[in-house]
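J.: What follows is a protein structure lacking sequence information:
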């Protein structure tokens, strides 16, 4: 791929090289979508049982491993934002273990703040996109993404490893490895599916710039809307809209999103029946 890129700006063969590069990326994305569906399953945590599993993962990562939060007697990491959030898990189908969690914090009033508004509002550039630019019911925040250590490459990995989903290659099969580096992507696409279901148009998140670059590479074009600050590590505020997401995703990852959307929509339907 790197050898192809150096020819991409030559007029005669540039278009052909770019087509080949796009084909390779799209093919890889299709493979990842297939592997994700085979080994991983998104679960919207409607029940207290599933919420408890999500809170346990968060406690394991945020309290025990990273020590961002104090240890809790019940080994569940929770806060006030959970009361107006939708939680999502990723289940590893072969083992039944949970490979990660994320939450979508919603708001219906000015008093019901998003975490970024309560703790990091000063980090958002006033000239950039701001939560106050939109109706409250149209905004959300993706937060508390966490992936257990057994699904990461090294147990000693810090937050970057937790966020990106590198895993223990000595435990899982070679074929499964093609999927697991995208656990974080799967969590973000699962969160996107839930926001689309709720009709939310605008999303904010505090994340590491390195993770944002990785997500942008696969077509999730989070836009940085403020400087890097110290908030559980070096983080910056990011924004993405429904329009930016749908325009940015490659065909392969759009297929992955569609597959996840179907699974998420079915769970909402079952809940409402």
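T.: Arrived safely. This is a predicted model, so every value here is computed, not measured.
J.: contacts, neighbours, all on C-alpha from now
T.: Fine.
J.: The longest helix anywhere in the chain packs against which elements?
T.: Determined from DSSP state H, the single longest helix within the chain is helix 11-39. Packing partners of helix 11-39 (3 or more C-alpha pairs under 8 Å, 6 or more residues apart in numbering; DSSP states H and E): helix 2-5, helix 251-272.
J.: 6 Å instead?
T.: helix 251-272 (3 or more C-alpha pairs under 6 Å, 6 or more residues apart in numbering; DSSP states H and E).
J.: And the contacts of the helix it packs on?
T.: 26, 29-30, 33, 189, 193 (C-alpha atoms under 6 Å, 6 or more residues apart in numbering).
J.: also this one, for the comparison:
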């Protein structure tokens, strides 16, 4: 069985995000970029499936700017077998929308014929949480979102997923789309020998035109702003004064 893992290049989660002075978007100049953390978990799970003998090949895919090849090299260094880069934008500030990404992934899935697509549940830059579900709808495949545990049982996948009320375990028919949550696993660090080997692993470069997909944006960002600064606290001298302050706040 082949596993396909889409990965996205995003601002590193340790970096403080800055908004451009004109409010047109997030400033990406000289900012450290890395693999979306949820996608990293998906890559790790795909590699574990292969190591357990339940998968034969792990293919990483990224759709975006040419610099995303660095993200794919990270996936290859972790243990993915090969990669596909779809160069869909020239400007790093251009974010390919979920529907366009899902359409490109649909074409790749039809070409590669994987048994399972493992996606991060969302990207930490736009938090859309939509690509996996859209891909499932376009393909007509089963889906299991927010997975915290995954096991392959014959021609089915048994998935424990996180829901509002706790945990839910479902069995879905393969092929399937699974979007992963934070508690699924702890991604490995790529060793230096594997980083060197990753440079020799195959990476195909494609464009949206190769798959007949139009990536023209359907959404327009009107403005971007940082959250309002939190107001300073107030020191009170007694319980009675605290109660009065709480009453004032409740009355606002």
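T.: Received it, and whenever you're ready, just let me know what you need. Please read all numbers here as calculations on a predicted model, not as lab measurements.
J.: Any idea what the TM-score comes out to?
T.: Superposed pair, TM-score by TM-score structural alignment, normalised by the length of the second structure: 0.27. Supporting alignment: 103 aligned residues with a C-alpha RMSD of 5.2 Å.
J.: and which of the contacts of helix 251-272 of the first structure is nearest residue 210 of the first structure?
T.: Comparing the contacts of helix 251-272 of the first structure against residue 210 of the first structure with C-alpha to C-alpha places residue 189 closest, at 17.9 Å.
J.: Okay, and that closest one sits in which element?
T.: For residue 189 of the first structure, the element it lies in under DSSP states H and E is helix 183-198.
J.: do residue 152 of the second structure as well
T.: Per DSSP H and E: strand 142-153 holds residue 152 of the second structure.
J.: Pull out the buried residues from that strand.
T.: 142-150, 152 (16 or more other C-alpha atoms under 10 Å).
J.: Would you agree residue 240 of the first structure falls within a strand?
T.: Yes: assessed by DSSP: H, G, I helix; E, B strand; the rest coil, residue 240 of the first structure belongs to a strand.
J.: packing partners for whatever helix or strand residue 5 of the second structure lives in?
T.: Following DSSP H and E, one finds residue 5 of the second structure within strand 2-6. In terms of contacts (3+ C-alpha pairs under 6 Å, 6+ apart), strand 2-6 of the second structure is packed against strand 57-64, strand 116-120.
J.: show me where the second structure has strands.
T.: Using DSSP state E, the strands assigned to the second structure run over residues 2-6, 9-11, 33-35, 57-64, 82-87, 116-120, 142-153, 156-163, 166-173, 176-180, 203-206.
J.: And the third one, what does it pack against?
T.: Using 3+ C-alpha pairs under 6 Å, 6+ apart as the contact criterion, the secondary-structure elements in contact with strand 33-35 of the second structure are strand 9-11.
J.: quick revisit: now tabulate the buried residues of strand 142-153 of the second structure in a markdown table and tack on distance to residue 248 of the second structure.
T.: Shown next, in a markdown table, are those (distance: C-alpha to C-alpha, whole Å):
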| residue | distance to residue 248 of the second structure |
| --- | --- |
| 142 | 52 |
| 143 | 49 |
| 144 | 47 |
| 145 | 44 |
| 146 | 41 |
| 147 | 44 |
| 148 | 44 |
| 149 | 47 |
| 150 | 50 |
| 152 | 57 |
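J.: rewinding a little: quick check: which of the helices and strands packed on strand 2-6 of the second structure is buried the most?
T.: The highest average neighbour count among those, using mean count of other C-alpha atoms under 10 Å, belongs to strand 116-120 at a mean of 27.
J.: Now do the contacts for residue 90 of the first structure.
T.: Applying C-alpha under 6 Å, 6+ apart, the residues near residue 90 of the first structure are 41-42, 98-100.
J.: Turn those into TSV, columns for distance to residue 174 of the first structure, neighbour count and secondary structure.
T.: Converted to TSV, those look like this (distance: C-alpha to C-alpha, whole Å; neighbours: other C-alpha atoms under 10 Å; DSSP: H, G, I helix; E, B strand; the rest coil):
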residue	distance to residue 174 of the first structure	neighbour count	secondary structure
41	19	20	strand
42	22	26	strand
98	19	22	strand
99	17	27	strand
100	20	28	strand
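J.: quick check, nearest of these to residue 237 of the first structure?
T.: Closest to residue 237 of the first structure, out of all of the contacts of residue 90 of the first structure and judged by C-alpha to C-alpha, is residue 100, at 21.9 Å.
J.: gap between that closest one and residue 55 of the first structure?
T.: 11 Å (C-alpha to C-alpha, to the nearest Å).
J.: Check residue 223 of the first structure too.
T.: 28 Å.
J.: Those two: who's more crowded?
T.: Taking neighbours as other C-alpha atoms under 10 Å, residue 223 of the first structure and residue 55 compare with residue 55 leading, 23 against 19.
J.: Sounds good, over and out.
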